[in-house]
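Peer 1: Next comes the sequence, and after it the predicted model I'd like to discuss.
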Amino acid sequence: MTASDGVRLSVHIDGREDGPTVVLVHGYPDNSSMWGGVAAELTAKHRVVTYDVRGAGQSDKPSGRASYRLDQLADDLRAVVEAVQPTGKVHLVAHDWGSIQTWHAVTGDGLRGRVASYTSISGPSLDHAGAWFRAQLTRPTPKRLKNALSQFLHSWYILAFQFPLVPDVLWRTGLLGKQIQRMEPDAAPPDKSDGLHGLQLYRANMFTRLSRPAPKPADVPVQVLAPTGDAYVTTPLQTEVARWVPDLRIRRVVGTHWVTRAKPAVVARAAAELIEYAETGAESRGLRRSRVGAGRFAHKLVVVTGAGSGIGRATALAFAAEGADVVITDIDPATAAETLKLLEDHGVAEYTVDSSDGEAVHRFAREVRENHGVPDIVVNNAGIGMSGPFLDTSVEDWERVIDVNLWGVIHGCRAFAPMLAERAEGGQIVNLASAAAYLPSKILTAYATTKSAVLTLSVCLRAELAEHHIGVTAVCPGIVKTNITNTTTFVGVSEEEQRRRQKESSKLYARRGFGPEGVARDILRAVEKDTAIAPSTPEAKAALVLSRLTPGLLRAAAKLDLTP
């Protein structure tokens, strides 16, 4: 097709003729082939349009700088939309410079009334960016100055591209293309011609727009996919646009600048969710939780195991009070059903699951994914108490406490962590350890061993999952008034003595006066701050400090017999 100034644009259409029309706009130094993976994911349900922007691929490559101004680029997009769909609305998905020119189009008049939704990846409106920079520098705070400096450092190449000859020579010799691939392994080998002609995008627009911004609002549903490891566009620059976009969703996607190539299924899924919402009004949980202003846990999907009572129930209720949708499990179906009733509208479902049964936990995780989606937060809480001397602890006792307290956490992590990593939008795993993990006692050998293992597992897993932006928190409560004392096994004593010790322990914990609601508050705070180790209760916090400063003192105290 031919643009308004006579430049010929190469346009390709694929997919279902009766599906919603999606126009994919590539960036620099790419051409439309960059969308291959995303387009393949979308064609089953959508009519997919790709085109080479002027200066790239099979489209004409005008030499004059004026041919690459944003007004002309936006008019090219308008012409493509009118050619492929003369009436009705289309959906736009754009990356990098494709996003920059698409922002210009959706905030202008040329496509007014023709756009149903817009998904932007790694590219801001230059007018919004100029206003953003002014806000960081004219109303400075340490955070704003840090954000501005970070973006300046990410944008070093913009100034370099303004110089005559040097960047052109670097493209012709292939050095610049090789440098891009070294920095971004997910980028395809760039075409020299695309790189050379695309330099005009920077020379025609950058300084004029950034120095004299005229930001305009977007009146369409917008979704910003911000790669967590973008080497060129920082997350604040991409996402702090709410003042100009009333209907805005922000999703942080784990990946680099070319996440469109590396994770096409992730990009296509997010885009398809916004398209479905614009077409039918059906809003996925992913869209609801990413809506700007929704609240810290609003519409997040939270899984809590062992939620029939105590800390598990309190945690489920605390998340629900913050707007989260909660799925719960317990080995006791009656108590799980009671918790679900207390959750009211925020209780999604309850399942009867034995956390020590790996097959059952994995089956539960698959059902959650199929019926409710991938959770945002997983709380592995199920646990039992055990007290008594090592010499009186049988193999069966060891197997039971390890199966529930340690294997239950391992099963939960193994079942859900791969889902969170595959979704590539981060998440949080919370594992309930105990202050006993770092506060040794001769009467808690088996219990403390399992909780120490949970703490170490959590710290190691946190390091492993960091690249997926999945946080792992070990919560370490101290003395908390819960039902665990009524069910704790005291080894090496008669049934009558065991009941007496359970009763006395319950009285002691009740006098302490720290309820499970306090632990739940600490869990929510730890999730919000992505805390690695979160002691709960004053004695747990004090013991953690002492374990680091005076470990010998705690080893000496471990010899005390605190049996009730």
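Peer 2: Now that the structure is in, tell me what you want to look at. What you see is a predicted model, and the numbers here were worked out from it, not measured in a lab. Numbers count the residues shown, from 1 in each chain.
Peer 1: CA atoms for contacts and neighbours, from now on please.
Peer 2: OK.
Peer 1: Now do the strands in the stretch 451-564 of the chain.
Peer 2: 470-477, 489-490, 533-536 (DSSP state E, counting those that start in this stretch).
Peer 1: Tell me which of the ones you listed sits most buried.
Peer 2: Highest mean neighbour count of the strands of the stretch 451-564 of the chain: strand 470-477, a mean of 27 (counted as mean count of other C-alpha atoms under 10 Å).
Peer 1: quick one on the thing from earlier: got JSON lines for the strands of the stretch 451-564 of the chain, with distance to D354 too?
Peer 2: Putting those into JSON lines (distance: least, C-alpha to C-alpha, whole Å) gives the following:
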{"stretch": "strand 470-477", "distance to D354": "21"}
{"stretch": "strand 489-490", "distance to D354": "18"}
{"stretch": "strand 533-536", "distance to D354": "26"}
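Peer 1: And the ones you listed: which comes nearest A382?
Peer 2: strand 470-477 (12.7 Å; C-alpha to C-alpha).
Peer 1: Below is an additional structure, to be compared with the one above:
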Amino acid sequence: MQSFMRFENKVVVITGAGSGIGAAAARRFASEGAIVVLADWDKTAAEKVASSLPEKRTLVIGVDVSDVTSVRAMFDRVVEQFGKVDVLINNAGVHATGSVLDSSLEDWERISAIDINGVVYCSKFALPHLLKSKGCIVNTASVSGLGGDWGAAYYCAAKGAVSNLTRAMALDHGGAGVRVNAVCPSLVKTNMTANFPEAVNQKFNERIPLGRAAEPEEVAAVMAFLASEDASFVNGVNIPVDGGVTASDGQPKIA
């Protein structure tokens, strides 16, 4: 655990906190003194993560980020209980494979509802409180939002929207003291990627210069940096946390 306490008594709301990057973020912020709100549609999973965190500094809320009423109620409860919001981590997300031609419209509706609408809804209801606290937002985008992937059209579209929404909100609210940034992971060891065939994992390992997938904790560490005063002049960036994938111009390795 960390020896510094950058978030002591700060209220940090994390969506998708029941697993993967969100769970790692909850543990990281708690280790640095934060009051952590673990928000997830799977409340049982979030409660399991919360069971290892300080009870008096932890709140679990079941929320559907694609449902505006659910999101509004979440922030009402957080502010009623803690009086403020200091950090919003927009991490909840889903993935779907396929091209526009062969993916279903139901897939698009699900991806856009969670990966785009969820970020908008949470940001909209958090911002009035973040403006008061001079807080910040950290979004989970993706390298798939910085460039295209084969066979993941809807996911790329959604994460591209998150990346550019990050920039736009940074422009709109930076002058009022609210910074907005995003992390853009490549392959991360989460439930979302756990069932990838070994051949797929091998292709990723060959493509990632560091030769492996990221651990969720490695992404959470960058989130914590972006949310901290250490990043006080960082605003509107989409930081690749990708082991060097986006360092390439796309040409093949020949030596």
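Peer 2: That came through fine. Only a predicted model underlies this, so the values are computations on that prediction, with no experimental measurement involved.
Peer 1: Out of the strands of the stretch 451-564 of the first structure, the one nearest R134 of the first structure is which?
Peer 2: Across those, closest to R134 of the first structure is strand 470-477 (C-alpha to C-alpha), at 33.2 Å.
Peer 1: how about the strands of the stretch 451-564 of the first structure, which one is nearest K451 of the first structure?
Peer 2: strand 470-477 (8.7 Å).
Peer 1: chain center to the closest one: distance?
Peer 2: Distance, stretch centre to chain centre, for strand 470-477 of the first structure: 17 Å (C-alpha atoms, centre = their mean, to the nearest Å).
Peer 1: Stretch 109-123 of the second structure aligns to what range in the first structure?
Peer 2: Aligned using TM-score structural alignment, stretch 109-123 of the second structure spans residues 399-413 in the first structure.
Peer 1: Distance across the matching stretch, terminal residue to terminal residue?
Peer 2: 20 Å (C-alpha to C-alpha, to the nearest Å).
Peer 1: With the second structure overlaid, report how far the strand or helix carrying V348 of the first structure is off on average.
Peer 2: Element membership for V348 of the first structure, per DSSP states H and E: strand 347-352. Following superposition, strand 347-352 of the first structure is found to deviate from the second structure by 1.4 Å on average (mean C-alpha distance after the TM-score superposition for the first structure).
Peer 1: now that strand, how far from the centre of its chain.
Peer 2: The mean C-alpha position of strand 347-352 of the first structure is separated from the chain mean by 23 Å, C-alpha atoms, centre = their mean.
Peer 1: what's the following helix or strand after that strand?
Peer 2: Counting by DSSP H and E, what follows strand 347-352 of the first structure is helix 358-372.
Peer 1: Which element is encountered next along the chain beyond that following helix?
Peer 2: Beyond helix 358-372 of the first structure toward the C-terminal end (DSSP H and E), the next one is strand 377-380.
Peer 1: now whichever helix or strand comes after that following strand: which residue numbers in the second structure?
Peer 2: Using DSSP H and E, the helix or strand that directly follows strand 377-380 of the first structure along the chain is strand 386-387. Matched against the second structure by TM-score structural alignment, strand 386-387 of the first structure falls on residues 96-97.
Peer 1: Kindly report the same for stretch 352-369 of the first structure.
Peer 2: Counting by TM-score structural alignment, stretch 352-369 of the first structure falls onto residues 62-79 of the second structure.
Peer 1: Contacts for the matching stretch, please.
Peer 2: 15, 37, 39-43, 61, 84-85, 92, 113-114, 117-119, 121-122, 125-126 (C-alpha atoms under 8 Å, 6 or more residues apart in numbering).
Peer 1: Inside strands: which ones of those?
Peer 2: Among the contacts of stretch 62-79 of the second structure, the ones falling in strands (DSSP state E) are T15, V37, A39, D40, I61.
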